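> what follows is a predicted protein model with its sequence.
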Amino acid sequence: MIMSATKLLPLHHPDSLREPVRRVPRPANRRGLRDFDTVLRDEWSIDPESCRPLRHGQNLVFTARDREGNSVIVRATSPSHRSLRQLEAELDWVAWLDLVGVPVGIPIETRLGKLAVSVHDEGELFHVSCFHRIDGTIVSNESSERWTDDFIRLWGRMIGRVHRWTERYQPTGQSRYHWHEQPEWRLREKHHDLYHPGVLERIDELVARLKRTPRGRSYQVIHADAFTSNFLMRDDDLILFDFDQSMYCWRLYDLLVAFQMQYVFSYFIRPELNRFSVEEFWRLLLDGYREAAELDREELQLAESLLRLRQAVCYLVSKPEARKWAIIAGTSESAYLGAMRQVEESLLSDQPLLPVDLAEL
């Protein structure tokens, strides 16, 4: 995949995280869309030569600098992943959260007041958006001293603040999709032969069951990916970013994503959490959440189903591109595929994903 400011190998290639190769920008194409370099310069006053790869997942993310030397984040999204209107819906919500004082990664408008622009480069279409760069610290296993009771509560409180303020949010344009409309569901048709047929049947049963579940007042747009890779700590507060997975779902799902990435998705279980039992982590997360928002006991009864929903989405996204995700995770493809087999087993089993009842806790 090549963008005019930055030459990138396909994301599954081991060399895709190396330093970019520069070349001369391409002229405008016959579709009338400008190229990547031109859009960065004209719409955000960003120097294309300053772009450096930052992270690769379902989007291409770069660091860059604008004309005044400010550090910014540039995100390029394939239309096969998100439509321009869905991207605008995401950024509309994020801009509103910033307006009401929730600490988030703030999108930058273009000179014409847009939040995203389509570009055409090297025969491919992308949607580009930009954000102010956040100063802060990633809380990882390299900073295990930060994993305290107060940090887990703060994590829950951050999610609760987002939910509480979102109760008042009214989209200015198109709304984000609902959980069962995620573009990720299309992967099962595209890569059908790569998935375990029994797992797909169990996922279908789960989706049908959740579709019959009453939505209730806790059903709203949520972040849907609020784990440690998507927030930074600054001045004893957490700043949430990467709302790419945001969707309409039950609020409990956000808490379960935090939980799943720490205790359920086998490859990403965090060694720094060994001091926290499953019960202790969940109680601390809920305690923090309830300092900012309400969570009904009735909604907690959905915990196992929503945990399985998250596990299913991770499976559909990760299995076809295990090599790419293994590189991102810093492990071998065989080790990552081993984790995928464990995910398959968990989705095929009738046993709860965890040996404890989160609803009872």
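The structure has been received and is ready for your questions. Numbering: from 1, shown residues only.
> going by C-alpha atoms from here, please, whenever you check contacts or count neighbours.
Will do.
> can you give me the offset of stretch 276-285 from its chain's centre?
Centroid separation for stretch 276-285 versus its chain: 23 Å, with C-alpha atoms, centre = their mean, to the nearest Å.
> give me the three-state assignment for the closest residue to Leu60 other than its chain neighbours.
Of all residues not flanking Leu60 in the chain, Ala76 sits nearest, at 5.1 Å (C-alpha to C-alpha, 6 or more residues apart in numbering). Counting by DSSP: H, G, I helix; E, B strand; the rest coil, the backbone at Ala76 sits in strand.
> residue boundaries of the helices in the stretch 51-200 of the chain?
Shown for the stretch 51-200 of the chain, the helices assigned by DSSP state H, counting those that start in this stretch span residues 84-99, 149-166, 187-190, 197-211.
> would TSV of the ones you listed with mean neighbour count be doable?
Shown next, in TSV, are those (neighbours: other C-alpha atoms under 10 Å):
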stretch	mean neighbour count
helix 84-99	20
helix 149-166	21
helix 187-190	12
helix 197-211	15
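> among these, which is nearest Asp236?
With C-alpha to C-alpha as the criterion, Asp236 lies closest to helix 149-166 of these, at 8.6 Å.
> which residues make contact with the closest one from outside it?
With C-alpha atoms under 8 Å, 6 or more residues apart in numbering as the test, helix 149-166 has contacts from 97, 100, 102, 220-222, 226, 237-238, 251, 254-255, 281, 284-294.
> what sits against Leu252?
Per C-alpha under 8 Å, 6+ apart, neighbours of Leu252: Leu295, Glu299, Leu300, Leu302, Ala303, Leu306.
> the third one - how many residues pack around it?
Burial of Leu300, expressed as a neighbour count using other C-alpha atoms under 10 Å, amounts to 17.
> which residue is the nearest non-sequential neighbour of it?
Ala359 (4.8 Å).
> wait, the one you found sits on Asp296?
No: counting by C-alpha atoms under 8 Å, Ala359 does not reach Asp296; the two are 10.2 Å apart.
> here's the one I want to compare it with:
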Amino acid sequence: MNSWQKQFTLEHLAAAAACYGIAEHDISKFGGFENLVYAMKDNGRDTILRVTHDSHRTERQLQAELNFVAYLAEHNVNVCKPLPSPGGRLLERIPYEGGTFLLTAFEKAPGGHIHGGQSEWNDSLFQEWGRITGLMHECAVNYSVPAGEPDRITEDELPYQPTDASPAEEQLLYQAFKKREEQILRLPREKNSYGLCHRDLHHGNFYVHNGVIFAFDFDDCGYDYFIQDVAMAVYYASTFSQWSKPAASREETTERANRFLVGFMEGYNQIRHIDSYWMKQLPLFIEKRRIDLCAILWEEWGSGTQEQRHWLRWNIEGIADEQPCMDLEPGWF
């Protein structure tokens, strides 16, 4: 939990409810990680309230995100559209002595989460996952930022910069991340392979209803290589198909990844094509995400359950030895 999240009091929650004309008893905690997420009842309709802080995302960054999500919705991509407050604003503000809380309401997606172990976790889901990713990328190719409106973020940042006194593992992760980042920065940026991406479209950020995916949580969206979205899907489907049982075996992640890619790429190719040059970059982007996630989870999982500590140790040892977390079949390249 970010420090600002602890500063969001019941008084602030009551103010948020008032911004949307909602009774306090019609708003309840729903989830969240980087942001606070609440469920709201608006005249019987289920909606979602996201609370962020201007230290996490500026108003201009949020406006850029909302513009892109609205564009996707207008072009028949199943995303949760932003909803205006009764005052007609897509962004509401609650200033306080520690900064400003920024509020946005969204449609609530129909359906629910699907994960490994459920019958719906199958090739049809993987194909749909690829299809919606392809649709987003096809829209991004043709998207132009509205005149006078801001752009979204481009660079990733690790949650810390280690010092000489930092644990060796933190220093290792930082150097490994910077190495991959430098490799990626040398790649060409072309219209058909680089643009606005969701950048975090794992199965925690969409619901499935009657076999159809409805995507949400565009908090991390920004300019990136389209192959980044493919890497995120492959990594999470193979490593965290069940959130509570992360895979800590190269054989296991390899088998899952190659099976997943069959369906995913079939769906993606229905919309657009990724050439072999970019598919060859897929392992680089997968490793970048692996390192980034280890850095994010280092403090919490380093003192977590036995399974979490084992997963973290397996990954850090692999990163130190330059061993990939999975082996994709040569046919993908």
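Received it, and whenever you're ready, just let me know what you need. It should be emphasised that the depicted structure is a prediction, and the values quoted were computed from it without experimental measurement.
> one step back: what would the helices of the stretch 51-200 of structure 1 look like in TSV with distance to Met1 of structure 1?
TSV is the format used below for the helices of the stretch 51-200 of structure 1 (distance: least, C-alpha to C-alpha, whole Å):
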stretch	distance to Met1 of structure 1
helix 84-99	19
helix 149-166	35
helix 187-190	19
helix 197-211	30
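> nearest to Leu125 of structure 1, out of the ones you listed?
Closest approach to Leu125 of structure 1 among those is made by helix 84-99 (10.7 Å; C-alpha to C-alpha).
> so how much does that closest one differ from structure 2 once superposed?
With mean C-alpha distance after the TM-score superposition for structure 1, helix 84-99 of structure 1 departs from structure 2 by a mean of 1.3 Å once superposed.
> what residues in structure 2 pair up with that helix?
Alignment note (TM-score structural alignment): helix 84-99 of structure 1 is matched to residues 59-74 of structure 2.
> neighbour count winner among Ala359 and Asp296 of structure 1?
Ala359 (13 against 10).
> count the residues that sit near the corresponding residue of structure 2 for Asp193 of structure 1.
Residue pairing (TM-score structural alignment): Asp193 of structure 1 is matched to Ser166 of structure 2. Look at Ser166 of structure 2: counted by other C-alpha under 10 Å, it has 10 neighbours.
> picking that back up, inside helices: which ones of the contacts of Leu252 of structure 1?
Glu299, Leu300, Ala303, Leu306 (DSSP state H).
> run a quick neighbour tally on the aligned residue in structure 2 for the first one.
Going back to what we said before, that points to Glu299 of structure 1. Using TM-score structural alignment, the partner of Glu299 of structure 1 in structure 2 is Trp278. Counted with other C-alpha under 10 Å, the neighbours of Trp278 of structure 2 add up to 15.
> from Glu138 of structure 2, how far out is the residue nearest to Trp278 of structure 2 when sequence neighbours are not counted?
Excluding its sequence neighbours, the residue lying closest to Trp278 of structure 2 (C-alpha to C-alpha, 6+ apart) is Ile227, at 6.6 Å. Distance from Ile227 of structure 2 to Glu138 of structure 2, counting by C-alpha to C-alpha, to the nearest Å: 13 Å.
> ok, Asp26 of structure 2 next?
38 Å.
> before we move on, what about Asp292 of structure 2?
27 Å.
> now do Glu182 of structure 2
According to C-alpha to C-alpha, Glu182 of structure 2 and Glu138 of structure 2 sit 27 Å apart.
> again, but for Glu157 of structure 2
Distance from Glu157 of structure 2 to Glu138 of structure 2, by C-alpha to C-alpha: 26 Å.
> and Trp250 of structure 1, how far is that from Leu302 of structure 1?
9 Å.
> higher neighbour count, the two?
Between Trp250 of structure 1 and Leu302, counted using other C-alpha under 10 Å, the more crowded position is Trp250 (20 against 17).
> isn't the more buried one right next to Ser218, touching?
Yes: using C-alpha under 8 Å, Trp250 of structure 1 is in contact with Ser218, at 5.7 Å.
> and for the aligned partner of Ile316 of structure 2 in structure 1, nearest residue in space, chain neighbours not counted?
Counting by TM-score structural alignment, Ile316 of structure 2 lines up with Glu344 in structure 1. Setting aside the residues directly before and after it, Glu344 of structure 1 is nearest to Val199 in space (C-alpha to C-alpha, 6+ apart), at 6.4 Å.
> separation between that neighbour and Asp98 of structure 1?
40 Å.
> same thing with Glu189 of structure 1?
37 Å.
> number of residues surrounding Trp301 of structure 2?
18.
> give me the contacts around stretch 179-191 of structure 2.
Contacts of stretch 179-191 of structure 2 (C-alpha under 8 Å, 6+ apart): Val141, Tyr225, Leu284, Phe285, Glu287, Lys288.
> go with 7 Å
With contacts defined as C-alpha atoms under 7 Å, 6 or more residues apart in numbering, stretch 179-191 of structure 2 is touched by Val141, Leu284, Lys288.
> who wins for neighbours among these?
Lys288 (21 neighbours).
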